[in-house]
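Q: sequence and predicted structure below; questions after.
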Amino acid sequence: MDGVSFTRQGRCQERDDVLGTTKPPLSLAWIASVLRQDGHDARIIDLTAAGKTVGELAHFLDEGQFAPTLIIFASCFPTWDADARAMGALKEKTGAPIISFGPHASAAPIDALKRAPVVDGVLVGEPEDGARALANLQPGENWSTVGSLCFRRGDDIVPCRESGRFGGFASAAGPDWGGTDFDHYRLPLVNAPYALVETSRGCPYTCDFCVAPLQQGHQFRERPAPAVVDEIERLQHERRLRYFYLWGDTVTLNQKSIGAIADELIRRRLGIRWIANARADNVTDPALVSRLRASGCWMLSFGIEASVPERRDEMQKRLPEPAIASAVANLRRAGIRSFAFFIFGYPGETLASMAATTDYACDLDIDFAGFYPAVPYPGTELGDRAAAVGWVTDPSDWRQLEYSHYAMKCGELTEASVLKAIARARRRFYLRPRYLARHAWELARIAATKPGITKHVVKQMLARRD
């Protein structure tokens, strides 16, 4: 979008410089898997990762190497308008209907189609079974038979009947990556290619700012540990990968299950390294954390969000303070890096409370900290409340719904004040002498392997000095 690379995978809808990497297109790989099982010729094309343009893709199609009859693309709130225009050019070139999925489609399907008249439909919820049903329709068969599809019929928009759920998730062997070049996807701290391996879907928690339940619901569903490790071993053997991102909203939610994955990895002696999203209150058992480390875990990320429990309670992020301290201590003791996330600009905050969160982050013994503005995504409780009371500065501008902007005005919270507080927090956290001494090698490696992203982040940190 406008020359900026974005990740559009699951709930992630951020610029690639947020975490320093483009994520592999896992959802498209799952869709390709179910379509190929039914005999369809499915291709995964990631223009962002490959650094290609839609024009170059159109030239590829002109050469007759592939003639799509259905185009399914991932998108998200901030890139939706630009993505739809780009895919519209492919539709004009091929005549194939274009269908999208992602947070925007699950949270605001009718609004998404109103904004993008060229798009034929959006899949609400998990896209796999809906994509399969669409691909298997006979010519002239009614699209209304696809329950999770919100689609255009003449001048009308037909709403979906249900939110999609991938019925084969728990029993699936894994996604089909096809010709995906994993060298395009590199972890910034190690500069090595990696793959996403999905362990679970759904989140039982009710954080009011999160879009994840809009796509995958609140029911927690898991794949068996042997199937997860089979997939890792297969990717290690076939793609020569050593690094993996165990993918799920909260991979450590079921401690028995993540323990079983760890034990299976240890038993097979694969020698791989992995990272995952966690919750602080899921890693308070030192013995479990030690098993995770022994299995190859080298970093866990988790949301802390605010410095005081009362603010977390307002966010419905019910996370007790002792659990945070215990999790951080366990990870440090085991030698697993910790990456904590903090939200700035939540309604009701003040400049003083954001400064207090900065102090709190610096006092914690964490390895990395991400400071992000609260984003009022439509469909979330926070987004709907912010829109209802008039906090959203421009509800029509979805481009603002990402971490480079603050899209609300609430009391003394403005885009300028919140982004200034975030820049100050980054400076304070990452420029501490003790921190620089401990992480000098890692910071130097990031600067050497990701110079563009490093320059952008440093520029953000220094642009809003007091």
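A: It's in.

Q: rest of the way, CA atoms for contacts and neighbours
A: Fine.

Q: distance of the nearest residue to F60 once chain neighbours are set aside relative to L57?
A: Spatial nearest neighbour of F60, chain neighbours left out: F66 (7.9 Å); criterion: C-alpha to C-alpha, 6 or more residues apart in numbering. F66 sits 10 Å away from L57, going by C-alpha to C-alpha, to the nearest Å.

Q: before we move on, what about G174?
A: The value you get for G174 to L57, if C-alpha to C-alpha is used, is 27 Å.

Q: the two: who's more crowded?
A: Between G174 and L57, counting by other C-alpha atoms under 10 Å, G174 is the more crowded of the two (21 against 13).

Q: which residues touch G348?
A: Applying C-alpha atoms under 8 Å, 6 or more residues apart in numbering to G348 gives the contacts 410-411.

Q: what comes into contact with stretch 371-381?
A: Stretch 371-381 is contacted by residues 107-108, 208-211, 214, 341-346, 382-384, 386, 392, 401-403, 405-408, 418-419, 422, 425-426 when judged by C-alpha under 8 Å, 6+ apart.

Q: take the one below as the second:
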Amino acid sequence: MERFSRVLVINPPSPPGFVSNKDSMGGFGQLFPPGATYMPPLDMVYLASFLTEKQVPVEVLECLGMELDLAHLTAAAARACGGEAEGRVLAVVRTSTPTLDWDLSVCAALKAQTAGLRLAICGAVVTHVAQRIQETGAVDYLVRGEPDDVVYELVQGRALATIPGLTYLGTAGWVENPPRLFDKNLDRLPFPKWELFPYTRYQLPKSSTHGRVAFLPMITSRGCPVGCHYCPYPVGQGGVFRYRTAQNVVDEMEHLAHDLGVQYILFRDPIFSLNQRRVLEICNEIQRRGLTIEWKCETRVDCLREETVRAMAQAGCTGINFGIESAEVEIQANSGRKPITQEEFIATVRLCHELGISTFGFFIIGLPGDTADTILDSIKFAIDVRTNWVQFTAASPLLGTKLRDWAISNGYVPEHEQDYVNSYRVMMGNENLSKEQVNGLLHFAQFIGTNFINRRGILKDTHAGTRVYRLGRQMADALTYRTAQVIYALGRWYFARRLAAEA
């Protein structure tokens, strides 16, 4: 017999003063200032779609896109429970690292104001904060790992003790079942049923496309075997690369374009081109079907042969995000990353630009082994590599990562420290720099990135067609490049004097 007759899939409202993006940082999430674009947690979209495909009645309360505050959420949950027997409605609430306490308060409010509602909480962080969640008494179940099958088996009435990946409150206290293995057959999952979500409200940031276009995210693979110590993807998705077939991927792209009017797809895979043969198959299938749609992905430079980049450009790819992290191969190696040289980055970025693909470079400040000189060298490389956009973030010891283990063992963060908002805020120093020194260098990097490389989005559209706009962009590129070099030189002089005085 079914345990629950109805499921509410809930992405809670953002904490006051922030916009939450729970899909970022490998599902561990980040908080951004008001005005940031909304991005739905893809695991919630998949969960709602999976349950719907299994004929489970589902109501989605995606509070960001639907603009529901706490009062409206609790009222909507109460309405959804109306007419149902007590204890027959399950709410599955998505949480993340920086929103955990807020989300638990939302769960407590739902429980207090909706009699008989049962609550489950899920998200990549749940496994690592289970005791903290249990102590609040705000939820009845913890869903660890990918939620689809766990929630379905819970709804269907399977014996609690036999559901892998579930933690539940038994008669003698909390019971943690064995973990559930990651699903390797991703083709079996239904396509996201975006009609359950306010999908027209989701927008791309300026760095991804030109103007306002109909957009949705996709994920075609999960897991990352590279194992960089700072990366949350292997923690939340596992270290085994699991992927959908090319046919399945392009089927979904065609559905989004033809049925939902989507013009732009943002692939959320950790490393989109880890299997380059699959990428070539995807690109060939897009062209074979005559599918016209723009898309962007994230990958590693050493997972891109020239043949692959050219095929991607011909198949509609207009943007690639690259994790550069540090210009120094020694610093990359210190963090468990397979090193990539500056020359490799420059060559790939140049090829992308020749083919009309815009590029975005990610850098991390304050990694193990970083000094003021290596960080400043990375800032200079961020100017010289000439990606269209850059992002500088702080090395963040996220729960479950090897970087966190290293930071705790060296006393850079306390073991209980979970005061994480986003990776733009410095949480620790390293063996060469204090937290305050890392913060100063990060702010300098962000100043150059925001004002001179990214230019606050001014004249940054690489796809604008008018001759006047292109000329203006070229002049702005040349001017801000030279200005960034001057500002960098002044900054290097300043930090040399400042750090010498502090020594």
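A: Thanks, I have the structure now. Quick caveat: nothing in here was measured; it's all calculated off a predicted structure.

Q: picking up where we left off before, the residue nearest to F60 of the first structure belongs to a helix, doesn't it?
A: No: F66 of the first structure is assigned coil when assessed by DSSP: H, G, I helix; E, B strand; the rest coil, not a helix.

Q: can I assume I383 of the second structure is in contact with Y481?
A: Yes: shown here, I383 of the second structure and Y481 form a contact pair, counting by C-alpha atoms under 8 Å, at 7.0 Å.

Q: residues shared between the contacts of these two?
A: Common contacts of I383 of the second structure and Y481 (C-alpha under 8 Å, 6+ apart): I453.

Q: tell me which of the two has more neighbours.
A: The neighbour count for I383 of the second structure versus Y481, taken as other C-alpha under 10 Å, is higher for I383 (23 against 17).

Q: quick one: what's aligned to that one in the first structure?
A: Using TM-score structural alignment, the partner of I383 of the second structure in the first structure is C362.

Q: same question, C303 of the second structure
A: By TM-score structural alignment, C303 of the second structure lines up with N282 in the first structure.

Q: neighbours of that match, how many?
A: 19.

Q: next: the one 5 residues further on.
A: For A287 of the first structure, the neighbour count with other C-alpha under 10 Å is 13.

Q: what secondary structure does it sit in?
A: helix.

Q: and the gap between it and R267 of the first structure?
A: A287 of the first structure sits 17 Å away from R267 of the first structure, going by C-alpha to C-alpha.

Q: and D41 of the first structure, how far is that from N330 of the first structure?
A: Applying C-alpha to C-alpha, the value for D41 of the first structure to N330 of the first structure is 47 Å.

Q: ignore what I typed, I meant W441 of the first structure.
A: 23 Å.

Q: which one's more surrounded, the two?
A: Neighbour totals were compared for W441 of the first structure and N330, and N330 leads with 21 against 12 (other C-alpha under 10 Å).

Q: thought that one was touching A287?
A: No: here N330 of the first structure does not reach A287: they are 9.0 Å apart, not a contact under C-alpha under 8 Å.

Q: contact partners of stretch 128-135 of the second structure?
A: 104, 126, 139, 142, 174, 399-400.

Q: and which of these is nearest R6 of the second structure?
A: V139 (17.0 Å; C-alpha to C-alpha).

Q: that closest one corresponds to which position in the first structure?
A: Mapped onto the first structure by TM-score structural alignment, V139 of the second structure lines up with V119.

Q: spatially nearest residue to the aligned residue in the second structure for R426 of the first structure, not counting backbone neighbours?
A: By TM-score structural alignment, R426 of the first structure lines up with Q446 in the second structure. Spatial nearest neighbour of Q446 of the second structure, chain neighbours left out: F392 (5.9 Å); criterion: C-alpha to C-alpha, 6+ apart.

Q: sorry, back to before: for the match of C303 of the second structure, give me its contacts.
A: 252-253, 255, 327.

Q: so which of those persist in the second structure?
A: Contacts from the contacts of N282 of the first structure that recur in the second structure, judged by both residues aligned by TM-score structural alignment, their matches' C-alpha atoms under 8 Å, are 252-253, 255.

Q: just the residues you listed: which are in helices?
A: Counting by DSSP state H, these place Q255 in helices.

Q: just the buried ones among the kept ones among the contacts of N282 of the first structure, please.
A: Buried members of these, scored by 16 or more other C-alpha atoms under 10 Å, are 252-253.

Q: closest one of the kept ones among the contacts of N282 of the first structure to A278 of the first structure?
A: A278 of the first structure has its nearest neighbour among those in T252, at 5.3 Å by C-alpha to C-alpha.

Q: hmm, the closest one is touching I258, no?
A: Yes: with contact taken as C-alpha under 8 Å, T252 of the first structure and I258 are classed as touching, separated by 5.8 Å.

Q: V119 of the first structure and I99 touch, don't they?
A: Yes: taking contacts as C-alpha under 8 Å, V119 of the first structure lies within contact range of I99: 6.4 Å.

Q: contacts only, for G202 of the first structure.
A: Contact analysis of G202 of the first structure by C-alpha under 8 Å, 6+ apart lists 212-213, 216-221, 249.

Q: nearest residue to it other than its sequence neighbours?
A: Nearest non-adjacent residue to G202 of the first structure, counting by C-alpha to C-alpha, 6+ apart: F220, 4.5 Å away.

Q: for G248 of the first structure, see how far away the one you found is.
A: Applying C-alpha to C-alpha, the value for F220 of the first structure to G248 of the first structure is 10 Å.
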